[in-house]
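J.: I would like the atomic coordinates for the input below:
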Amino acid sequence: MTETAHTVSVRTPLSVPTTAQTATIVDPVPAERRPLGLEGRRVLPVGLSGRPFGWTLDAAGSDAVLDAFLAAGGDLIDTADAYAGGRSEIILGNWMRSRRARDRMVVATKVGTGADHPGVGARAITAAVHDSLRRLRTDRLDLLVLHVDDPETDFEETLLAVDELIRAGSVLGFGVAAHPGMRLIEARIACAQLGVAPMLAVQPVYNLLHRRDWEQGIAPIAAAQRLAVMPRYSLAGGVLAGSAPAARRRLLGRGSARAEHEVLSAVDQIATEADATMAAVAMAWLLSRPDVVAPVASASTTDEVIDLVSATRLRLTRRQLGMLDRASQPFA
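T.: The predicted model follows:
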């Protein structure tokens, strides 16, 4: 293995099967499913992002990725009304209809940044949800996620609108994606005062290269509220999977290229030891963190889907977790 100051070689272990091979494999140790807060529902502890659908993946490529995810036992799909201008939801909806897979999936969609219905006011949320339901070709969203925090909008207005959708059965539960800790506290108090449905989940930006905002500012509050944590940007845009160009890794490092290199080196070393991929190691670290239910990540190929799902069965040792924690301390 050859390394420079800013690059880490990436291996593809021979023991990692292709997607075609996995179709003939029955895993003797199925991954333990985790509760998302929705009544009676547990999910495979990794979510598939719909961000590439209709953007970097056409319908056929998206269908292949979704087929692989379903075949591997995956059920949590995370999308947004803003992804590819709504095309992500359309592709997902068509796929679920053609595969008759709606009841097997847990669909989370984010609203608030779509061009047609921006913001989290009552009118915008209601219209956005109805449009998402139409594009997804379904009668309910399992999880509605507020994509943005808008301090200019009264929280009571937002929460009452969401509660009305929940009472109507159009939404089963809700969470937030970009709210700081104090806003989570405000939301909790407002929900109690109004007697509306409580928040169930939070989707922070959280990974080995982005720890500080979550761990120091929001995690204790989310834990106190028993929120299901669904980290997004789990692989730092592919950096932690070893798939992003060196120039992009340096840019994401924002002056911390050496510290970032240490993280990537630790991930790569552990991947070698565990005969796994870097993506699986990075996701497995997240799954070891308190209250994390299902990290969300994108996949552009069927084999990348298998990499993500394999993280649910990868058990890192205490020493390996310590290596990752120490290497990523500059970002904590």
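J.: every contact and neighbour count from this point should use C-alpha atoms.
T.: Will do.
J.: show me where this structure has helices.
T.: 19-22, 59-71, 87-99, 122-136, 155-168, 181-194, 212, 219-224, 246-253, 257-274, 278-287, 302-310, 318-327 (DSSP state H).
J.: so which of those helices has the densest surroundings on average?
T.: helix 278-287 (a mean of 26; mean count of other Cα atoms under 10 Å).
J.: for the residue nearest the centre of the chain, which non-adjacent residue is spatially closest?
T.: Geometric centre of the chain, nearest residue: residue 296, 1.8 Å, by Cα atoms, centre = their mean. Excluding its sequence neighbours, the residue lying closest to residue 296 (Cα to Cα, 6 or more residues apart in numbering) is residue 47, at 4.3 Å.
J.: pretty sure that neighbour contacts residue 70?
T.: No. Applying Cα atoms under 8 Å as the test, residue 47 and residue 70 come out as separate, 11.2 Å apart.
J.: re the thing from before, how near is the residue nearest to residue 296 to residue 73?
T.: Residue 47 is 11 Å from residue 73, where distance means Cα to Cα, to the nearest Å.
J.: now residue 103
T.: Separation of residue 103 from residue 73 (Cα to Cα) stands at 14 Å.
J.: neighbour count for those two, which is higher?
T.: residue 73 (14 against 10; other Cα atoms under 10 Å).
J.: what's the nearest residue to that one if we skip its chain neighbours?
T.: residue 44 (6.9 Å).
J.: mind listing what the one you found touches?
T.: Residue 44 makes contact with 31, 32, 33, 34, 73, 74, 75, 76, 294, 312 under the criterion Cα atoms under 8 Å, 6 or more residues apart in numbering.
J.: tell me how far it lies from residue 63.
T.: 19 Å.
J.: another sequence for comparison is provided below:
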Amino acid sequence: MTRIARTDLDVFPLALGGNVFGWTADRDESFAILDAFHAGGGDFIDTADAYSAWVPGHTGGESERIVGAWLADRRPQGVTVATKVSQHPQFRGLSATTVRAAAEASLERLGVEAIDLYFAHYDDAETPLEETVAAFGQLVQDGLVRYTAVSNYSADRIREWVRIARDLGVAEPVAIQPHYNLVHREIEADIVPLASESGIGLVPYFSLAKGFLTGKYRSTDAGDTAPSPRAAAAAQYATPQGLQILEVAGRIAAAHDVSIASVALAWLRAKPTVIAPIASASKLSQVPDLLAGGTVDLTAAEVADLDDVSEWTPSDM
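T.: A predicted model of the protein is given here:
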């Protein structure tokens, strides 16, 4: 288990992504995935109020409803649920009014008394940051949210959020959710140092590079990959450098008798300030690889090998 700094949240070091619930995983499959994850020791679930508003016929909140229904039906103990605000079609942005209304709607869908970890999903340049920070702080003071966090914010904006929170005497963010994986390491230049100096933990998303780091997508031609909503996105990483990463990860995976996906997740876990990578499963069969990613420990030499082969960063990613 991993303790999120400045909280009482002890979590399994791999968060189950809820973006697929109600999208590529229907209710029954989502329940099966959640059951298997929890049975394997998983207790950290990440979702957002906007999931999955992008699907035709959906309005947002589908994932939260499924998570809430599972929580109500299974009544698991000690599960930490994170969700986000700013992108739901009915609750866009981060004005004080929107933040409050969106949090109340999420609480109703999830069926919980308080949101464990509440993320500002994307920065809102149209709302003064002081207003947003105060609104998040009020949610904590009123008991609707236990801890606050940010996602997709620049390092400068996160520093400003922390400064404002301290000036106002309200809750400071305890976690950052950035895009971070073996083929996307830009945050090591700014977000990682910020997290380290501020004592804020990282909960990276796209931990498997939209599926590329499972090893299934080895061609830049999306037509050569198995049909899936993410095939084209994953295929963009199948460059010569990307394939070298898969080769090294595959060698390490064989040494540990785990999958390439598990190794990619374990590499993230070995990075400074990372609490738990986020990875989703649209099929029950994918859950064991995620659980292994939360338990297998790489040697220092293996981490160094992966560091070396992944030093490059695609200029257009």
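J.: so the residue nearest to the centre of structure 1 is in contact with residue 231, correct?
T.: Yes. With contact defined as Cα under 8 Å, residue 296 of structure 1 counts as touching residue 231 (5.9 Å).
J.: coming back round to it: aligned to the residue nearest to the centre of structure 1, what sits in structure 2?
T.: By TM-score structural alignment, residue 296 of structure 1 lines up with residue 278 in structure 2.
J.: wait, doesn't that match sit right on residue 16?
T.: Yes. Taking contacts as Cα under 8 Å, residue 278 of structure 2 lies within contact range of residue 16: 5.8 Å.
J.: hey, what's in contact with both of these two?
T.: Joint contacts of residue 278 of structure 2 and residue 16 (Cα under 8 Å, 6+ apart) are residue 46.
J.: aligned partner of residue 137 of structure 2 in structure 1?
T.: Counting by TM-score structural alignment, residue 137 of structure 2 lines up with residue 163 in structure 1.
J.: residue 100 of structure 2 now?
T.: Match for residue 100 of structure 2 (TM-score structural alignment): residue 126.
J.: ok, the residue nearest to its match when sequence neighbours are not counted to residue 222 of structure 1 distance?
T.: Of all residues not flanking residue 126 of structure 1 in the chain, residue 161 sits nearest, at 6.9 Å (Cα to Cα, 6+ apart). Applying Cα to Cα, the value for residue 161 of structure 1 to residue 222 of structure 1 is 22 Å.
J.: residue 244 of structure 1 now?
T.: Residue 244 of structure 1 is 31 Å from residue 222 of structure 1, by Cα to Cα.
J.: ok, residue 83 of structure 1 next?
T.: Between residue 83 of structure 1 and residue 222 of structure 1 the computed distance is 26 Å (Cα to Cα).
J.: one more: residue 156 of structure 1?
T.: 20 Å.
J.: cool, and residue 91 of structure 1?
T.: For residue 91 of structure 1 relative to residue 222 of structure 1 (Cα to Cα), the value is 32 Å.
J.: what do you get for residue 168 of structure 1?
T.: Residue 168 of structure 1 is 27 Å from residue 222 of structure 1, by Cα to Cα.
J.: once you drop chain neighbours, what's closest to the alignment partner in structure 2 of residue 239 of structure 1?
T.: Under the alignment (TM-score structural alignment), residue 239 of structure 1 pairs with residue 212 of structure 2. In space, and not counting its chain neighbours, residue 212 of structure 2 is closest to residue 234: 4.7 Å by Cα to Cα, 6+ apart.
J.: how about the one you found, what does it touch?
T.: Neighbours of residue 234 of structure 2 in contact, by Cα under 8 Å, 6+ apart: 209, 210, 211, 212, 217.
J.: which ones among these lie within strands?
T.: Among these, no residue falls in strands (DSSP state E).
J.: now, which of the contacts of residue 44 of structure 1 sits nearest residue 149 of structure 1?
T.: Lowest distance from residue 149 of structure 1 to these (Cα to Cα) belongs to residue 294, with 22.0 Å.
J.: how near is that closest one to residue 42 of structure 1?
T.: For residue 294 of structure 1, the distance to residue 42 of structure 1 equals 10 Å [Cα to Cα].
J.: repeat for residue 61 of structure 1
T.: Between residue 61 of structure 1 and residue 42 of structure 1 the computed distance is 27 Å (Cα to Cα).
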